[in-house]
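Novice: Generate coordinates for the sequence data below:
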Amino acid sequence: MIDPVALTSRLIACPSVTPADAGALDVIAEALEELGFTVHSFWEGGPPDGPVRNLFASRGEGGPHFAFAGHSDVVPAGEGWATDPFEPIVRGDLLHGRGAVDMKGAVAAFIAAAARVSNHQGTLSLIITGDEEGPASHGTVALIDWMDARGIRPDMCLVGEPTSAARLGDTIKIGRRGSVNMWIEVPGTQGHVAYPHLADNPVSRLVRILDEVKGWTLDTGNRWFQPSNLEVTDIAVGNPATNVIPAAARARLNIRFNDEQRGQDLIDRVREVVTRHAPRGTVEAKISGEAFLTEPGTLSTLVTDAIRRTTGLDAELSTSGGTSDARFLSKICPVVEFGLCNATMHKLDEAVAIPDLHALTDIYADIIAHALGGGQQG
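Specialist: Now for the predicted structure:
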C-alpha cells in the first residue's frame, strides 16, 4: 500500500518549476515500478522551453485502456511563504508546499489508488508531463506523438487537475474553452503634433480597431459553455515625448471561446478589421488550444458515480476555468478532469487537506475498479 500523503510530500520536495524535473519523475517512476508498471521516460526539446522530461507508464495489456494524465511541474513559488515552499510541512490537517494541490497531490493519489486495485482487466496507464504549467510545447503533445508512434491509444482518460471548488467532489470538468492570443501592430508615420497633416497617427487607427472588436458579440453561449469573450490585455506606444506623433502602436488581446468558434476563424476576423483600419497593420497569433466538450456519458458517469459513493455529493458538470492539457488529450479519446479543491493553487502557502488526499485516493480507486474491474485492497 502507498500513503498518498507521504508520496505527495516526496514530490513537493522536488523543486520542479517548469521545465525543471528536479527528480520528481524519478519518485513517480520508482513508485510505479514497484506496482508492476512498465515505465518509459524521455527528454524532449531544448532551451528556452526545455528540455522537458515526460513519463508514460502502463500495467496490463489489451482493452479496455484507462489512462490518468497529470503533470509533475509547478509554477514558481514566489516570495512570502510562511515556510520553504519545497519543504513539505503539515500544520493541522493541511499539507503545505508548492504543488500540493496543482497537482502533485492528485498524481500521488492516483498512484496510491493503483496500488489498491489488483487483478484488473485491460490496461491502466499514466501520462505524466513536466511541461504543463509552462508553454506546453514539449509535454503532453510530445507524449501523444510518442504514444501514436507505438500504436498506444487509451479508450478514456481522466486528468487530475484541481477541479473541486468548495468541497472535494463538487465539480468535474467535461470540457474547456479555447484560448487565442493576438499581437496587433499598427505602423504610422512619426511627426510633430503641430503638423498632423505631415504624419499618420497609428494610435487613432489602433483605437478604432480595438473599439470595433470589443463591440463584437461572438455568440451567446450554449448549454455547456458561457459566451465567448474578447479582452484587450495590453496597449503600448512607448512614446516619451508629448509633442511627437508616434511611429507605431501595439496591442495584445485574448479571446476565450466556446465550441461554437474556432481559433483560426477568430484570427481571420481580427485580421480583417486590422487590414480595413490599418492596411499596413499586422496580427501575430497563437492558439493555446481549441474548445472541446466530452458529452456526458460513460466516462462522466464513471467519475460522478465514484464521487457519489465516496462523498455523497452529486458533482456538477462544468466547462469553466482556464485551459489544461485535456485540450490535447481530447483529440485522441474522451477526457474529463477531476481532482482536489483549487482554492490555493498557484497561491502562497498552497495546501491540501489531508482528509481530501485520502478521499481522492478512494475515489480514484473506485474509478479504476469500475473502469477495468479487479478487487480493491484495504
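
Novice: going forward, measure contacts and count neighbours with C-alpha atoms only.
Specialist: Will do.

Novice: Chain neighbours aside, what residue packs nearest to Glu295?
Specialist: Spatially, and ignoring its direct neighbours in sequence, Glu295 is nearest to Ile174 (7.1 Å; Cα to Cα, 6 or more residues apart in numbering).

Novice: For that neighbour, give me its contacts.
Specialist: By Cα atoms under 8 Å, 6 or more residues apart in numbering, Ile174 lies in contact with 293-296, 300, 317-319, 335-337.

Novice: What spatial separation is found between it and Asp148?
Specialist: 24 Å (Cα to Cα, to the nearest Å).

Novice: picking up where we left off before, just give me the closest of the contacts of Ile174 to Val74.
Specialist: Comparing those against Val74 with Cα to Cα places Glu337 closest, at 17.9 Å.

Novice: my guess is the closest one meets Ile172, correct?
Specialist: Yes. Glu337 lies in contact with Ile172 (Cα atoms under 8 Å); the separation is 5.7 Å.

Novice: who touches both of those two?
Specialist: Joint contacts of Glu337 and Ile172 (Cα under 8 Å, 6+ apart) are Thr163.

Novice: Quick one: the helices in the stretch 101-250 of the chain, in order.
Specialist: Remark: helices assigned in the stretch 101-250 of the chain by DSSP state H, counting those that start in this stretch are 105-116, 140-149, 202-214.

Novice: Next, the second sequence, to be compared with the first:
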Amino acid sequence: MIDAIELTRELIRRPSVTPADAGAMDIVEQTLRGLGFTCRRMLFGEIENLYARYGTESPNLCFAGHTDVVPVGDVTAWSQGAFDAQVVDGVMIGRGAVDMKSAIAAFAAAAAKAIDAGQVAGSLSFLITGDEEGVATHGTKMVVEALDIEDEVIDHCVVGEPTSSEVFGDMIKVGRRGSINAEITVEGVQGHVAYPHRAANPVPVLLRLLLRLQERQLDNGYPEFQPSNLEITQIDVPNTATNVIPGIARARVNIRFNPRHTGADLARWIENEAAAEAQGFAGTVVVVPQISGEAFLTEPGPFTDVVAGAVYDAAGRAPELSTTGGTSDARFIRALCPVVELGLVGRTMHQVDERAPVAEILQLQAVYERLIERYFQTFSAEQTTGS
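Specialist: Prediction:
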C-alpha cells in the first residue's frame, strides 16, 4: 500500500520548477514500478515525461498529471520552506501541494488499492509530464503524439488538476475554452516630433487596431461555455525620448474562445483586421499568432456519470460539470480519448503558502478509489456485453 501523504511530501521536496525535474519523476517511476507498472521515460528536449501502464487489456483508464511547479516567488513570504512539505495544524504547505503533486500521490495510492483488490479488469495507466507549467511544447503534447503514432489505446482519462472551486468535490471540468495569443508589431518610420511628415508613427495604427479588435463581440456564449473574450495583455513602445516619433510599437492579445470558433479562424480575423488598418500606412503591420489549444467538451454520458458518481459516493456532493477556467494538458489528451479533470480546491495554487488540508488529500484518494472501482464495473461490463 502507498501512503498518499508521505508520497506527496516526497514529491514536494523535489524543487521541480519548470523545466527542472530535480528527481521528482524518479519518485513517480519507482512508486509505479513497485506496483507492477511497465514504465517508459520519454525525454523530449530537456523535459522528463513518463508513461506507465498496468495491464495490457482494454479498457485503459489513464491518470494524467504533472510534476513541474511554478516558481515560489518571494521565499521570505512563506511561513514554511516552500519545498519542506511541512504539515501545520493538519495542512500540507509547499509548492505543488495543490497543483498537483498531491493528486499524483492520491491516484497512485488509489491504484495500489485497486490492484490489491483485483479491481483492474483492463488497464490502468499514468501520463506524467514535467512541462505543464511552462510552454508545454515538450510535455504531454509530444507524449500524446508519440502514443498516437504507436496506436496506444487510452479509452478514458482523468487529469488531476485542482478543479474544486470553493469546497472539495463541488466541481469537475468536462471541457475547456481554447486559447490563442497574438503578437502584433507595427513598424513605421522614426522621426522628429516637429517634422511628422517625415515620419510614420506606428502608435496610432496600433491603438486603432487594438480598438477594432476589442470592440467586436465575439459571441454570446455556447452551450456549456461562457462567452469568448479578447484581452489586451501588453503594449510596448520602446521610446525614451520626448521629441522622437517612435519607429516601432508592439502589443499582445489573448483570446479565450468557446467552440463557436477555432484558433485558425481567429488568427485569420486578427490578420485581416491588421491588413485593413495597414492600408495607407507607410509601414508594416505584422501579426504572429500562437494557438495554445482548441476548445473542447466531453459530452455528458457514462464516463462523466462514473466520475461524478465517485465524487458523490466518497464526498457526498454532486459536482457541477464545468468548462470554466484556463487551459490544461487536457487540451492535448482529448485527441486520444474523452477526458475530465478532477482534483483539490485550487484557491491557493501558484500562491505563497500553497496548501492543502491532509484530510482533503485523503478524501481525493477515496474519490479516486471509488472512480477506479466504478470505471471497471461500467466499462469492463460494456466490453463483455459487446463481445
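
Novice: picking that back up, nearest to Val237 of structure 1, of the contacts of Ile174 of structure 1?
Specialist: Thr319 (36.4 Å).

Novice: Check which residues of the lengthiest helix in structure 2 are buried.
Specialist: The residue-count maximum for a helix in structure 2 (DSSP state H) belongs to helix 358-386. Residues 358, 360-376, 379-380 are the ones in helix 358-386 of structure 2 that count as buried (16 or more other Cα atoms under 10 Å).

Novice: Show me what it is packed up against.
Specialist: With contacts defined as 3 or more Cα pairs under 8 Å, 6 or more residues apart in numbering; DSSP states H and E, the packing partners of helix 358-386 of structure 2 are helix 4-12, helix 101-116, helix 302-315.

Novice: what's the angle from it to helix 302-315?
Specialist: Here helix 358-386 of structure 2 runs at an angle of 140 degrees relative to helix 302-315 (axes from the mean of the first three to the mean of the last three Cα atoms, to 10 degrees).

Novice: chain center to helix 358-386 of structure 2: distance?
Specialist: 23 Å (Cα atoms, centre = their mean, to the nearest Å).

Novice: how far off helix 101-116 does it point, in degrees?
Specialist: Using the same axes, to 10 degrees: helix 358-386 of structure 2 against helix 101-116 is 50 degrees.

Novice: Identify the residue of structure 1 aligned to Ala366 of structure 2.
Specialist: The alignment partner of Ala366 of structure 2 in structure 1, by TM-score structural alignment, is Asp362.

Novice: OK, contacts around its match?
Specialist: Asp362 of structure 1 touches 113, 310, counting by Cα under 8 Å, 6+ apart.

Novice: Asp305 of structure 1 versus that one, what's the distance?
Specialist: Distance, Asp362 of structure 1 to Asp305 of structure 1, by Cα to Cα: 12 Å.

Novice: just Val352 of structure 1 next, same as before
Specialist: Between Val352 of structure 1 and Asp305 of structure 1 the computed distance is 23 Å (Cα to Cα).

Novice: Over to Val213 of structure 1?
Specialist: Between Val213 of structure 1 and Asp305 of structure 1 the computed distance is 43 Å (Cα to Cα).

Novice: again, but for Glu212 of structure 1
Specialist: According to Cα to Cα, Glu212 of structure 1 stands 47 Å off from Asp305 of structure 1.

Novice: what do you get for Asp219 of structure 1?
Specialist: Distance of Asp219 of structure 1 to Asp305 of structure 1, given as Cα to Cα: 33 Å.

Novice: before we move on, what about Asp314 of structure 1?
Specialist: Separation of Asp314 of structure 1 from Asp305 of structure 1 (Cα to Cα) stands at 8 Å.

Novice: Among the two, which residue is more densely surrounded?
Specialist: Shown here are Asp314 of structure 1 and Asp305; by other Cα atoms under 10 Å, Asp305 has more neighbours (20 against 15).

Novice: which residue in structure 2 lines up with the more buried one?
Specialist: Match for Asp305 of structure 1 (TM-score structural alignment): Gly309.

Novice: Counting neighbours, which bits of stretch 184-202 of structure 2 end up buried?
Specialist: The neighbour-count check on stretch 184-202 of structure 2 (16+ other Cα under 10 Å) flags 184-191, 199-202 as buried.
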